[in-house]
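**Student:** dropping a prediction and its sequence here:
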Amino acid sequence: MSHRNAQLTVFGRLLLVERVVSGRPVAHVAAEMGISRATAHKWMRRRRTEGQAGLHDRSSRPHATPRRTPATTEARVCELRRTRKLGPARIGPILGLPSSTVHRILTRHGLHRLAWIDRPTGQTIRRYERERPGELIHIDVKKLGRIPDGGGHKVRGRDAGRPIRGMGFDYIHSAVDDHSRLAYSEIHPDEKVATCAAFLTRAYRPQTNGKVERFNRTLLEEWAYLRPYTSNDERTTALDTFLHTYNYHRCHTALGGQPPISRVNNPAGQFTW
């Protein structure tokens, strides 16, 4: 597998092969490209045996793992996890395995977190996901207290006589696309029928609210409560910056470490709500 400090990319390996095939010595080409002769011969060998596909990155996992835990033992580990909900520290002594080995087995089978297991049946919870952007939208509303001019408690403390109570609330209406996790939010003074209907008109129609609940947690941690704001307007203005970062730059574990925009199949790179 290539890494950030690798001398050769796929293009560099192809260039290496072309230079050697043209008749130049392997040692000379290797010196020009800053690699060892052994590395140069390795890529030439892969090119001969596997064709051009052999120049691409591949898994560094060994072809054989003779010391891997037997399949029957792994099955027993998974059974104890599903039926008795035991952790690595409890399963290890029962089967005579180190707890670290048990943890690797549970991770390999997606059982290392009890939250991912249905308690009554012991089956792994399968997370659904729609195939296309815009096919399923999650909708929710989050209620936040408004910030008085000059800042709230976090900025000025709980001074007597300050108009903290009675400031009212902002209602953050949010929609999250099921496939891409692309998010869209608006701030409104209420959550009445007319307000919600108008928001839904601008953001498709509601189907369910599963993923948007997780988005609300991110919304609070990385925008609403990220830092003390000195006014409600300052917090409102910061929402646009947060949404841009979330959609275009924030890595998402469910998307393989890519931002939501990477899943939007649109040549212009934009998602139409």
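**Tutor:** Great, that's in hand.
**Student:** from now on I want contacts and neighbour counts done on CA atoms only, so please keep to that.
**Tutor:** Noted.
**Student:** which stretches in the stretch 101-250 of the chain count as strands?
**Tutor:** For the stretch 101-250 of the chain, the strands defined by DSSP state E, counting those that start in this stretch cover 137-145, 169-177, 183-188.
**Student:** which other helices and strands does the shortest one contact?
**Tutor:** This points to strand 183-188. On a contact count with 3 or more C-alpha pairs under 8 Å, 6 or more residues apart in numbering; DSSP states H and E, strand 183-188 meets strand 169-177, helix 232-248.
**Student:** okay, buried residues for stretch 177-194 please.
**Tutor:** Neighbour counts over stretch 177-194 (16 or more other C-alpha atoms under 10 Å) mark 177-185, 187-188, 190-191 as buried.
**Student:** tabulate those (JSON lines), appending distance to residue 138.
**Tutor:** As requested, the buried residues of stretch 177-194 are exported to JSON lines (distance: C-alpha to C-alpha, whole Å):
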{"residue": "177", "distance to residue 138": "6"}
{"residue": "178", "distance to residue 138": "7"}
{"residue": "179", "distance to residue 138": "10"}
{"residue": "180", "distance to residue 138": "12"}
{"residue": "181", "distance to residue 138": "9"}
{"residue": "182", "distance to residue 138": "10"}
{"residue": "183", "distance to residue 138": "9"}
{"residue": "184", "distance to residue 138": "10"}
{"residue": "185", "distance to residue 138": "12"}
{"residue": "187", "distance to residue 138": "17"}
{"residue": "188", "distance to residue 138": "18"}
{"residue": "190", "distance to residue 138": "19"}
{"residue": "191", "distance to residue 138": "16"}
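**Student:** and here is the other one:
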Amino acid sequence: MNVHKNARLTPRGRERIVRQVGSGQTPQAVAEAAGVCPRTVRKWVERYQREGLAGLQDRSSRSHRLRRPTPETVVAEIERLRRQRWTGKQIAAETGVSPATVSRVLHRLGLNKLSALEPEPVRRYEREHPGELIHLDIKKLGRIGSVGHRITGRYPGVVNRHLGIGWEFVHVCIDDASSVAFVQVMPDQRKESAVAFLEAAVAYYAGLGIRVQRVMTDNGSCYRSRTFRAACKRLGLRQIFTKPYTPQTNGKAERFIQTSLREWAYARAYNTSEERTAELPRWLHRYNWHRPHGSIGSKPPISRLGLARDNLLRLHS
């Protein structure tokens, strides 16, 4: 039996006080010895007299008479009004029941949230022209000393010989309109590396005939630095920031990072970080220009960009 730590009486203790009262002791004396009030002693004596030893067992605290269930006609009316996007208080005033009853019925029907009525369609925004906005982000990857646990699995007792080998940082950039991406692996995520990557990204898109106008970043210190803001001004870019703790604002960069991890960084076993970095240009070229239709971010870049033929030839040369 699960008895709370401060319980004065257990069923056996209740039986003892009942027998003490039956032997002639007063309820006041028995209550004082047991550390309870005389009313408690009289309660258990009366239950024993009515039901015997069974009356000394624990009982459910559930009331003997349950509340009247809400009539089905009222429940149907509550559901009908809710599907018209009425609030709980409006429904309560219309149906004549309490707001608590309306809340309980809506929760039982699974309609307590307005989003459950008609899930909002996915709203995908997209800039009209390439270069209007590029998304920047950084992904931190552990350096590779040998094939790791993602491929071989973890084994108990095995010492990680490459613990503390360090990190490398994948700086990513993706165009909002065309989804054409540019990636570089940098040694850190400091402001100098962020500026160098921004200049390389702008030059890359310029080689495709695209003039970058805006850059969206998160609120990382390297992007908030004066050096990065000065670089944006020098390159003629307007910098905008995502809302703090809202990664979906920068969702295209976040989605691209997940795709790159799945299809490049963790796609196969690499023996060294250099081997993984060497594979990046080949994968990125395939992502931008040869990715099959139907994949995430697989809209055909060439048709979207409307690039001149000489730019395409220069890109593929």
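**Tutor:** Alright, I've got the coordinates. What you see is a predicted model; the values in this text were computed from it and never measured.
**Student:** so stretch 226-244 of structure 1 aligns onto which residues of structure 2?
**Tutor:** Aligned by TM-score structural alignment, stretch 226-244 of structure 1 falls on residues 267-285 of structure 2.
**Student:** thinking again about what came up before, pick the most buried one from the helices and strands packed on strand 183-188 of structure 1.
**Tutor:** Mean neighbour count, computed with mean count of other C-alpha atoms under 10 Å, is highest for strand 169-177 among these, reaching a mean of 22.
**Student:** show where it falls in structure 2, residue numbers please.
**Tutor:** Strand 169-177 of structure 1 maps onto residues 167-175 of structure 2, going by TM-score structural alignment.
**Student:** what's the average distance of that stretch to structure 1?
**Tutor:** Aligned to structure 1 and superposed, stretch 167-175 of structure 2 gives a mean residue distance of 0.4 Å (mean C-alpha distance after the TM-score superposition for structure 1).
**Student:** now the helices for the stretch 101-250 of structure 2?
**Tutor:** 149-152, 191-207, 221-224, 226-234 (DSSP state H, counting those that start in this stretch).
**Student:** need the residues that contact the first one.
**Tutor:** When contacts are defined by C-alpha atoms under 8 Å, 6 or more residues apart in numbering, helix 149-152 of structure 2 is touched by residues 266, 268-269.
**Student:** and the third one, by the same measure?
**Tutor:** Counting contacts by C-alpha under 8 Å, 6+ apart, the residues outside helix 221-224 of structure 2 that touch it are 189-192, 194, 217, 228-229.
**Student:** do the longest one as well
**Tutor:** Counting contacts by C-alpha under 8 Å, 6+ apart, the residues outside helix 191-207 of structure 2 that touch it are 131, 171, 173, 182, 184, 186-187, 211-212, 221-223, 225, 227-228, 231, 311, 315.
**Student:** give me that answer again for 6 Å
**Tutor:** For helix 191-207 of structure 2, contacts defined as C-alpha atoms under 6 Å, 6 or more residues apart in numbering pick out 222, 228.
**Student:** cool, and stretch 265-284 of structure 2?
**Tutor:** 143-147.
**Student:** now render those as TSV, adding distance to residue 77 of structure 2 and neighbour count.
**Tutor:** Output for the contacts of stretch 265-284 of structure 2, formatted as TSV (distance: C-alpha to C-alpha, whole Å; neighbours: other C-alpha atoms under 10 Å):
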residue	distance to residue 77 of structure 2	neighbour count
143	62	18
144	63	20
145	66	16
146	66	13
147	63	13
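**Student:** out of those residues, which is nearest to residue 253 of structure 2?
**Tutor:** residue 143 (21.9 Å; C-alpha to C-alpha).
**Student:** can you tell me which residue in structure 2 aligns to residue 207 of structure 1?
**Tutor:** Checking TM-score structural alignment: residue 207 of structure 1 goes with residue 216.
**Student:** contacting residues for its match?
**Tutor:** 135, 239-241.
**Student:** buried among those residues? Need that as a selection in PyMOL.
**Tutor:** Those of those that count as buried under 16+ other C-alpha under 10 Å are selected in PyMOL with:
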select buried, resi 135+239+241
